[in-house]
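**Student:** here are the coordinates; sequence isn't available:
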């Protein structure tokens, strides 16, 4: 029997704690520390680090490609075999082990770092889809925006705690400080390991499917269910349009996540103090954005709220690209003496609000449009489209920065977020919810 009763606060908290735990990986490994460490220290092809940036893009894209190929099938298997928690736990263990091994990636160990990023980011990204598949079972459709927002907000709180510790106690990403900063991998692994324990204690396995041991018969049945879903896509037109919008929007998001702190180091040339402050600004504003837009979604509806987050992203990208011109205008107009890296913090504020809100609202909309008996499978498609977006966005920017430099390549993101707005015009939110519950 499918469990449709509203989850209690403890179960919702347990679900949200996985977001709290895994954000340490996103920030410390992908965004703030290890991406910079890999491109500038491990590869170290100064002065413009184009080879390091390209290899970093390729490693991320390869991991996302693996998720694109496997996520929907794994989701279908989870629904059929009642295996959501089992596969979530597997992805969690692989992420923790491979992240801890990043300690052994020293300058010149280019391919070891490449391999470990592929493995750890594949497992982490699969886990994102797995944990999201629990969302439709946690509350009524109108409540999912707030629940998803709570998860993202706790995620950014976890990122603030974990990365704040690393920035304060492990220091800068430099050759001289390498023996300390190399501990970022083990620290992220232990943080994830411990902080996710409440998830596996309090989050219940949804009563969908019948428990089976994971074997070839489950794979075959998962494949059969997957074919049925693909053939019945016309039954979920609003979900299909939403996935198309997510494809473009998440392409832009992944570019910013993967390259924002690299951009600050290479293009802006910021100081360590500004880097640390930028981290705090982005985390706090992302937390606020996730909560505020989750509440706003319950008032305005998911479609309109999601569109507002995309417009906010376009403004953030314009602020990033024109930060030097904006700084000169502020200094001249108001008699100030601001530095570019200081004004860049304003772009970080807009990016943080956009980051927290767009991902939270998008995930909640998928939950609203997904039937319970195919929740993991459809969130597998959500994983497919988000990671396909990552490949498209990150590899595209990687090639563009190779040709034009990182600053010129960032304008590509404006086109991505603008394209994400177009499919939203055809979405009928009430129709999408009704289709999920038919």
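**Tutor:** Cool, got the structure. Given the structure is predicted, the values throughout are model-derived calculations rather than measurements.
**Student:** C-alpha only now, for contacts and for neighbours.
**Tutor:** Noted.
**Student:** where do the helices of the stretch 301-438 of the chain begin and end?
**Tutor:** Secondary structure of the stretch 301-438 of the chain (DSSP state H, counting those that start in this stretch): helices at 302-321, 323-334, 340-368, 375-404, 406-409, 412-421, 429-436.
**Student:** what's the closest of these to residue 269?
**Tutor:** Proximity to residue 269 (C-alpha to C-alpha) singles out helix 340-368 among the helices of the stretch 301-438 of the chain, at 7.6 Å.
**Student:** and the closest one, what does it pack against?
**Tutor:** Applying 3 or more C-alpha pairs under 8 Å, 6 or more residues apart in numbering; DSSP states H and E, we find helix 340-368 packed against helix 144-169, helix 237-263, helix 272-300, helix 302-321, helix 323-334, helix 375-404, helix 429-436.
**Student:** turn the helices of the stretch 301-438 of the chain into CSV, including distance to residue 203 and mean neighbour count.
**Tutor:** Shown next, in CSV, are the helices of the stretch 301-438 of the chain (distance: least, C-alpha to C-alpha, whole Å; neighbours: other C-alpha atoms under 10 Å):
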stretch, distance to residue 203, mean neighbour count
helix 302-321, 25, 21
helix 323-334, 44, 14
helix 340-368, 17, 25
helix 375-404, 15, 25
helix 406-409, 42, 18
helix 412-421, 33, 21
helix 429-436, 23, 18
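**Student:** closest one to residue 119 among those helices?
**Tutor:** Closest among these, using C-alpha to C-alpha: helix 375-404, at 14.5 Å.
**Student:** quick check: angle from the closest one to helix 237-263?
**Tutor:** If you take axes from the mean of the first three to the mean of the last three C-alpha atoms, to 10 degrees, helix 375-404 sits at 40 degrees to helix 237-263.
**Student:** here's the one I want to compare it with:
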């Protein structure tokens, strides 16, 4: 038995690691079924009903959540933007508590069940209750981000540095499979809605509820298999005062201060935040663009999103193969060029035609998985040895807690012009700025600055 295998077995058992994978399987249903596919169009239809209009007749209509006049079509993008903005403040607190708590499993359960419960409560999202829908989504999306921070904090405790990427990749793969499987079931329900005697809106509502039940049900597996571990105190921070929150913030402050010694790592992280904001916005709002601007039905939209889910596997493999030949940095830059092309094509897509939209969805799927996978692997080379947990924690907070400008810009663009085409083309700024920011990173010097050896091809 190899030393690596012995060390891994000392950290965790295969049973525990499989249990950890299942939380990705559980929560990915929320991302695919709720955020990516059903909630945007459904909540928009609820808001339009509250405004007393329907579809094309809504150009001048407004709703007034909290007394603020907005277009019904801007409600979901604004809700996404607000929820992600709020996580900027929530996730550091959650990360601080998780780092200093010996009860991570209980924290995971708390946030997972709050999020799943809020999702399942959308069963009552009927009539013109758009405020109920927006409020439940805020709770669910913030809880989702918080639970993922706790979930990821288990990774350094489950696998050593040599095996961590493999274990992390298995979890990511499980997530795509779980999210895709439930979405497949919901696709079948959409296609059979007439046989089931249900309207499109009813299928959407029950699909959203099914994601909450799936999330809650499969969360029990990691809760049964994961085990809590003693808190490991960072010697540079000290033993602490005994307060989980206070000690956790001291740890977070120490991590942030250490970034000053690695400015190029910080520069890469800023570039990532910019282009990732664009990627996350496209994922969250693609279905709303397809239904509201292109006039496509769920019979076209949902199978396309399902196709994207599974093509992300092929995309990750394809761009990974390319990275081995020309380097990860160059491949990632190429992926941002492809994202820019995708946005331009989306702007010019003809309305009411399924084939061009499906073809564009295939392009999104191929570039999606690869751009996310290469971003993480490239960032891992910019981390000083021995600080992987701290820096990946900051990476996760950045990923989940700062992708709010894209939905905000999308909502503002639509609110101002009442054109979804203008709203989608406005997202170009994230990919263009992100491309040039990433291009400006001297990646070989950045890796050396972090104390690591650069690969031959970058």
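**Tutor:** Great, that's in hand. Quantities reported herein were computed from a predicted structural model and do not represent experimental measurements.
**Student:** related to what we said a few turns ago, the helices and strands packed on helix 340-368 of structure 1: which one's closest to residue 11 of structure 1?
**Tutor:** Within those, the stretch nearest residue 11 of structure 1 is helix 144-169; the backing value is 11.2 Å (C-alpha to C-alpha).
**Student:** my guess is residue 416 of structure 1 contacts residue 251. True?
**Tutor:** Yes - the criterion here is C-alpha atoms under 8 Å, and residue 416 of structure 1 meets it with residue 251 at 6.9 Å.
**Student:** dump the helices of the stretch 301-438 of structure 1 to JSON lines, plus distance to residue 114 of structure 1.
**Tutor:** Below are those laid out as JSON lines (distance: least, C-alpha to C-alpha, whole Å):
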{"stretch": "helix 302-321", "distance to residue 114 of structure 1": "28"}
{"stretch": "helix 323-334", "distance to residue 114 of structure 1": "32"}
{"stretch": "helix 340-368", "distance to residue 114 of structure 1": "26"}
{"stretch": "helix 375-404", "distance to residue 114 of structure 1": "15"}
{"stretch": "helix 406-409", "distance to residue 114 of structure 1": "21"}
{"stretch": "helix 412-421", "distance to residue 114 of structure 1": "25"}
{"stretch": "helix 429-436", "distance to residue 114 of structure 1": "40"}
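**Student:** and the ones you listed: which comes nearest residue 81 of structure 1?
**Tutor:** Evaluated with C-alpha to C-alpha, these place helix 375-404 nearest to residue 81 of structure 1, the distance being 11.1 Å.
**Student:** returning to that earlier point: so for residue 273 of structure 1, which of the helices of the stretch 301-438 of structure 1 sits nearest?
**Tutor:** helix 340-368 (10.2 Å).
**Student:** what does residue 113 of structure 1 correspond to in structure 2?
**Tutor:** Counting by TM-score structural alignment, residue 113 of structure 1 lines up with residue 133 in structure 2.
**Student:** so which strand or helix has that match?
**Tutor:** Taking DSSP states H and E as the definition, residue 133 of structure 2 sits inside helix 130-153.
**Student:** how long is stretch 55-74 of structure 2 end to end?
**Tutor:** End-to-end distance of stretch 55-74 of structure 2 (C-alpha to C-alpha, to the nearest Å): 13 Å.
**Student:** and stretch 58-73 of structure 2, by the same measure?
**Tutor:** Taking C-alpha to C-alpha, stretch 58-73 of structure 2 runs 9 Å from one end to the other.
**Student:** residue 156 of structure 1 and residue 283 touch, don't they?
**Tutor:** Yes - contact criterion C-alpha under 8 Å: residue 156 of structure 1 and residue 283 qualify, at 5.4 Å.
**Student:** wait, what's in contact with the nearest residue in space to residue 136 of structure 1 that is not next to it in sequence?
**Tutor:** The spatially closest residue to residue 136 of structure 1, leaving aside those adjacent along the chain, is residue 367, at 5.1 Å (C-alpha to C-alpha, 6 or more residues apart in numbering). Counting by C-alpha atoms under 8 Å, 6 or more residues apart in numbering, residue 367 of structure 1 touches 133, 135-136, 141, 144, 375, 379.
**Student:** ok, residue 51 of structure 1 next?
**Tutor:** Residue 51 of structure 1 makes contact with 39, 43, 45, according to C-alpha under 8 Å, 6+ apart.
**Student:** go with 7 Å
**Tutor:** For residue 51 of structure 1, the contact set (C-alpha atoms under 7 Å, 6 or more residues apart in numbering) comprises residue 45.
**Student:** picking up where we left off before, which one of the helices of the stretch 301-438 of structure 1 lies nearest to residue 96 of structure 1?
**Tutor:** That would be helix 375-404 among the helices of the stretch 301-438 of structure 1, by C-alpha to C-alpha, at 20.0 Å.
**Student:** which other helices and strands does the closest one contact?
**Tutor:** Counting contacts by 3 or more C-alpha pairs under 7 Å, 6 or more residues apart in numbering; DSSP states H and E, helix 375-404 of structure 1 packs against helix 50-81, helix 110-132, helix 237-263, helix 406-409.
**Student:** how about those, which one is nearest residue 321 of structure 1?
**Tutor:** Nearest to residue 321 of structure 1, of all these, is helix 406-409, at 6.7 Å by C-alpha to C-alpha.
**Student:** buried sites along the helix holding residue 133 of structure 2?
**Tutor:** 130-134, 136-153 (16 or more other C-alpha atoms under 10 Å).
**Student:** could you check how far that helix is from the centre of its chain?
**Tutor:** Helix 130-153 of structure 2 sits 11 Å away from the centroid of its parent chain (C-alpha atoms, centre = their mean, to the nearest Å).
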